[in-house]
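1. the following block contains a protein sequence and its predicted model.
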Amino acid sequence: MLHDVDPPHTHWQLKSPIHAHYINTLLKYYPQASIIMPHRCLNEVIPSACSLFLSLLSHYFNEDDIPNLKIMLGQMIPKFIDITIDRIFEFNSRESSRKNVFNIQYKDLITDPIGTVHRIYDHFHFLQWSNEFEKAMRLWLIENPQGKQGRHSYSLNEFHLETQMNKQLYKDYEKLFLST
């Protein structure tokens, strides 16, 4: 449907974790889709997601309600993450998923963006690497250093998450996607 309404000039970028819930549906309609799945330490992901939802929802609450909203988000977001991880595991367990998905570690993207993007291009053979492309990336990275727009700070403690971070599911996820 999206393709018919607004065909992309190059490619689509779907950048929300919610897309992990529907990879099977996406590939049903777009079997040649190339999916880059960045993975990040969950003790960073979960409070970040809580903070994002707090910024979206806090406008609808009184200041006095914010502490309770943080507690609620600290209970709800891990449940959402659990479902997301289950869907990723289920999808990743199928041999056919290997050709469509390239898993990367977020820290690699931050510490070696050029090398990480080069590995993505090597994986998806239809993408063409060029010196011009690399030069443009290097220039963009110089002009847009991390933190240029400010830093987003959050913590496990802020959302009462300390006790929820020791799940076996999280250990399995990090072992599969984050161990080097």
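-> Arrived safely, thanks for sending.
2. use CA for all of it now, contacts and neighbours both
-> Noted.
3. tell me the buried residues in stretch 161-171?
-> L161, Y170 (16 or more other C-alpha atoms under 10 Å).
4. try stretch 126-146
-> Using 16+ other C-alpha under 10 Å, none of the residues of stretch 126-146 count as buried.
5. quick one: L69 and K79, what's the gap?
-> 16 Å (C-alpha to C-alpha, to the nearest Å).
6. need the contact list for N92.
-> For N92, the contact set (C-alpha atoms under 8 Å, 6 or more residues apart in numbering) comprises R98.
7. circling back: neighbour count winner among L69 and K79?
-> When neighbours are counted by other C-alpha atoms under 10 Å, L69 and K79 differ, and L69 comes out ahead with 19 against 12.
8. how much space between the closest residue to the more buried one other than its chain neighbours and L176?
-> Excluding the flanking residues, the one nearest L69 by C-alpha to C-alpha, 6 or more residues apart in numbering is L54, at 7.5 Å. L54 sits 30 Å away from L176, taking C-alpha to C-alpha as the criterion.
9. these two: which is more packed in?
-> L54 (16 against 12).
10. secondary structure element holding the more buried one?
-> helix 42-57 (DSSP states H and E).
11. please point out which parts of that helix sit buried.
-> For helix 42-57, burial by neighbour count (16+ other C-alpha under 10 Å) applies to L42, N43, I46, P47, S48, A49, C50, S51, L54.
12. same list, those, but as CSV with distance to Y60 please.
-> Formatted as CSV, the buried residues of helix 42-57 follow (distance: C-alpha to C-alpha, whole Å):
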residue, distance to Y60
L42, 28
N43, 27
I46, 22
P47, 20
S48, 20
A49, 18
C50, 16
S51, 15
L54, 10
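13. immediately after the lengthiest helix in the chain, which helix or strand?
-> Determined from DSSP state H, the single longest helix within the chain is helix 66-92. Counting by DSSP H and E, the element after helix 66-92 in chain order, helix or strand, is strand 101-105.
14. name the helices or strands packed onto the next helix or strand after that following strand?
-> On the C-terminal side of strand 101-105, the nearest following helix or strand under DSSP H and E is helix 106-111. Secondary-structure packing of helix 106-111 (3 or more C-alpha pairs under 8 Å, 6 or more residues apart in numbering; DSSP states H and E): helix 113-123.
15. quick one: contacts of the helix it packs on?
-> I36, F102, I104, D108, L109, L127, Q128, W129, E134, M137, R138.
16. mind redoing it with 6 Å?
-> By C-alpha atoms under 6 Å, 6 or more residues apart in numbering, the residues outside helix 113-123 that reach it are L109, L127.
17. and what of stretch 55-71?
-> F159.
18. can you pick out the most distant pair from the buried residues of helix 42-57?
-> Largest separation among the buried residues of helix 42-57 by C-alpha to C-alpha: L42 and L54, giving 17.8 Å.
19. another one to put next to it:
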Amino acid sequence: MASVLFAVLTFLVRFFRYSLNTLDPWLRYINIRLVSTPSTVEELLEKVRSRFGSLPALASNRDWRERVQNALDALKGKETTPFGRLLAREKLITQIRTLECFETIPRRFSNVLTVPIDRPIFILGLPRTGTTILFHLLVRYPHVAHLNTIRSQLADLRPQDVAQATSIDDLCRRFCTTSKQVKYTFDILLASGCGLPHNIHPASTTFPEECVLVLSNYLFYTNYPYICGEDFTDVVKDYRDLARQAYRFFRRDLQVIKSIGQLSGSRFVLKAPYHSCFIEEILDVFPDASFVRLHRDPVSVVSSSSSFFRAIRAPFSTGDDWKKIGKGCQKMTRCIARELAKETRREAEHTLDFKFEEIAKDPIGVCREIANKVGLEHTKAVEDDLTAFLAEDARKREQAGKHKHTLAEFGLDAEEIRNDCTDYCKKFGV
């Protein structure tokens, strides 16, 4: 019965998406818009205030407001479908509500701020360098904590849940109820073609999730490339102060998630490509952090990233401007590679570098070396678990089909990409 209901709801979402995208352009000719988005930050914040009654403190930050305005402006583009605008609008509102939840819970339960976040392990690198598979492997070690979609979606807590909770345990129980709703909604969206293609990047509410889900709330990088098709990142331009503030909040957010998400692990493994641009800011907040950096030929990175973003943008896009996607990925790669190539003021407690070929050839050997360096317990039971996971992952990827891509289909030039990343290639030998 449950599977039938799920199939019906999935069909309805697909039908709704198709109908909305088909009808809206025609109705606009007679000044009827089925999906509208606020034009200004003030309009959006007023919508949030009227819905929830209050705003997060970050709403007064000038840089953050500029990022929100950039996101709203991007949604006006002709390439964005009505369904894409609808999802993006609701996502923005959810992000603002989430910020308030992260602020309110520590005020309500001050002991949350005493939860330790000791010796976190950050996985860094350009996109498509093996960071995801390494992430999935490291979180299988004992005493390791990680984020996932359910634990990160605090916005689905109702305001009265936080206000009425009598203890952290009571809040955890309330959160478990909303988590079930999050999972059901997320799974329906994935099944209706609004999520990631599984042969490129697996997605699930219970899978280990990148920090992007939490960091995107602070909007210090562009986080709607799959919807609006704009430049993928201007991640380091003029936003250092906002990044410093965001990472200070990020530590608090991890304390909140660890408290109400009932995480058993004592050390976080954290992963997102954008961490690579903020090594100094991370060390300011997490001075005992360890970094694991993965490296790959930038030409392969740009080609694979372009194919990846083309796949996840397909349900939201009205056109096939793949060259624009390619140039956006080239810009993103250049930006992150430039930051990785810089010399930092100080080193992390441990910094380990591996090439894509190393983790592709011997992922368990790489994990063993990392564990020995950063103090994770690598036992035979762990190794057997990693072996079983890799076998199952290989089976799923073979079943889903190979991820094929070339530079030519995105209008890209290999020599130009390497010239963009000369310092990075020399420093890491790729």
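-> Yes, it's here. Bear in mind the structure is a predicted one, so any value in this text is a computation, not a measurement.
20. got a TM-score for the two of them?
-> The TM-score (TM-score structural alignment, normalised by the length of the first structure) is 0.82; 171 aligned residues with a C-alpha RMSD of 2.2 Å.
21. distance check, the aligned partner of the residue nearest to L69 of the first structure in the second structure against G328 of the second structure.
-> For L54 of the first structure, the aligned position in the second structure is R310, judged by TM-score structural alignment. Going from R310 of the second structure to G328 of the second structure by C-alpha to C-alpha gives 11 Å.
22. before we move on, what about F286 of the second structure?
-> Taking C-alpha to C-alpha as the measure, F286 of the second structure falls 31 Å from G328 of the second structure.
23. kindly report the same for I260 of the second structure.
-> Counting by C-alpha to C-alpha, the gap from I260 of the second structure to G328 of the second structure is 38 Å.
24. cool, A394 of the second structure as well?
-> Taking C-alpha to C-alpha as the measure, A394 of the second structure falls 30 Å from G328 of the second structure.
25. repeat that for L12 of the second structure.
-> 33 Å.
26. comparing the two, which shows the higher neighbour count?
-> Remark: of L12 of the second structure and G328, G328 carries more neighbours, 22 against 14, as counted by other C-alpha under 10 Å.
27. what's the more buried one aligned with over in the first structure?
-> Counting by TM-score structural alignment, the partner of G328 of the second structure is M76.
28. quick check: the aligned residue for E383 of the second structure in the first structure?
-> E383 of the second structure maps onto E134 of the first structure when the alignment is built from TM-score structural alignment.
29. repeat for I279 of the second structure
-> Under TM-score structural alignment, I279 of the second structure pairs with I23 in the first structure.
30. mind checking the SS state of its match?
-> helix (DSSP: H, G, I helix; E, B strand; the rest coil).
31. the spatially closest residue to it that is not a sequence neighbour: neighbour count?
-> Nearest residue to I23 of the first structure in three dimensions, chain neighbours excluded: F91, at 7.6 Å (C-alpha to C-alpha, 6+ apart). Residues lying near F91 of the first structure (other C-alpha under 10 Å) number 19.
32. and if you look at I23 of the first structure?
-> 18.
33. that one and P17 of the first structure: what is the separation?
-> 11 Å.
34. could you do L56 of the first structure as well?
-> 16 Å.
35. and D4 of the first structure, by the same measure?
-> Taking C-alpha to C-alpha, one finds D4 of the first structure at 24 Å from P17 of the first structure.
36. tell me the angle of the helix or strand containing L134 of the second structure relative to helix 363-374?
-> Per DSSP H and E: L134 of the second structure is located in helix 131-138. With axes from the mean of the first three to the mean of the last three C-alpha atoms, to 10 degrees applied, the angle from helix 131-138 of the second structure to helix 363-374 works out at 70 degrees.
37. tell me the residues of the first structure aligned with the next helix-or-strand element following helix 131-138 of the second structure.
-> Counting by DSSP H and E, the element after helix 131-138 of the second structure in chain order, helix or strand, is strand 144-145. On the first structure, no counterpart of strand 144-145 of the second structure exists by TM-score structural alignment.
38. which elements pack onto strand 144-145 of the second structure?
-> Where contact means 3 or more C-alpha pairs under 6 Å, 6 or more residues apart in numbering; DSSP states H and E, strand 144-145 of the second structure is packed against strand 267-271.
39. what packs against the strand it packs on?
-> Packing partners of strand 267-271 of the second structure (3+ C-alpha pairs under 6 Å, 6+ apart): strand 121-125, strand 144-145.
40. and the last one, how far out from the chain's middle?
-> Relative to its parent chain, strand 144-145 of the second structure has a centroid offset of 18 Å by C-alpha atoms, centre = their mean, to the nearest Å.
41. following it, which helix or strand comes up?
-> Using DSSP H and E, the next helix or strand after strand 144-145 of the second structure towards the C-terminus is helix 149-152.
42. aligned to I36 of the first structure, what sits in the second structure?
-> I36 of the first structure maps onto V292 in the second structure, by TM-score structural alignment.
43. tell me which element that match falls in.
-> strand 290-295.
44. what about that strand, how far off from the first structure?
-> In the superposition with the first structure, the average deviation recorded for strand 290-295 of the second structure is 1.5 Å (mean C-alpha distance after the TM-score superposition for the first structure).
45. ok now that strand, how far from the chain's centre?
-> 18 Å.
46. so how far is M37 of the first structure from the match of E383 of the second structure?
-> Applying C-alpha to C-alpha to E134 of the first structure and M37 of the first structure gives a distance of 21 Å.
47. swap in L141 of the first structure?
-> L141 of the first structure is 21 Å from M37 of the first structure, by C-alpha to C-alpha.
48. pull the number of nearby residues for L27 of the first structure.
-> For L27 of the first structure, using other C-alpha under 10 Å, the count is 15.
49. not counting sequence-adjacent ones, nearest residue to it?
-> Closest to L27 of the first structure by C-alpha to C-alpha, 6+ apart is A33, at 6.4 Å.
50. okay, now the one you found: neighbour count?
-> 16.
51. what's the answer for the one 5 residues further on, then?
-> Around P38 of the first structure there are 16 other residues, counting by other C-alpha under 10 Å.
52. just give the number of residues close to the spatially closest residue to it that is not a sequence neighbour.
-> Spatial nearest neighbour of P38 of the first structure, chain neighbours left out: I104 (4.7 Å); criterion: C-alpha to C-alpha, 6+ apart. Residues contacting I104 of the first structure under the criterion other C-alpha under 10 Å number 19.
53. next one: R62 of the second structure
-> Neighbours around R62 of the second structure, by other C-alpha under 10 Å: 11.
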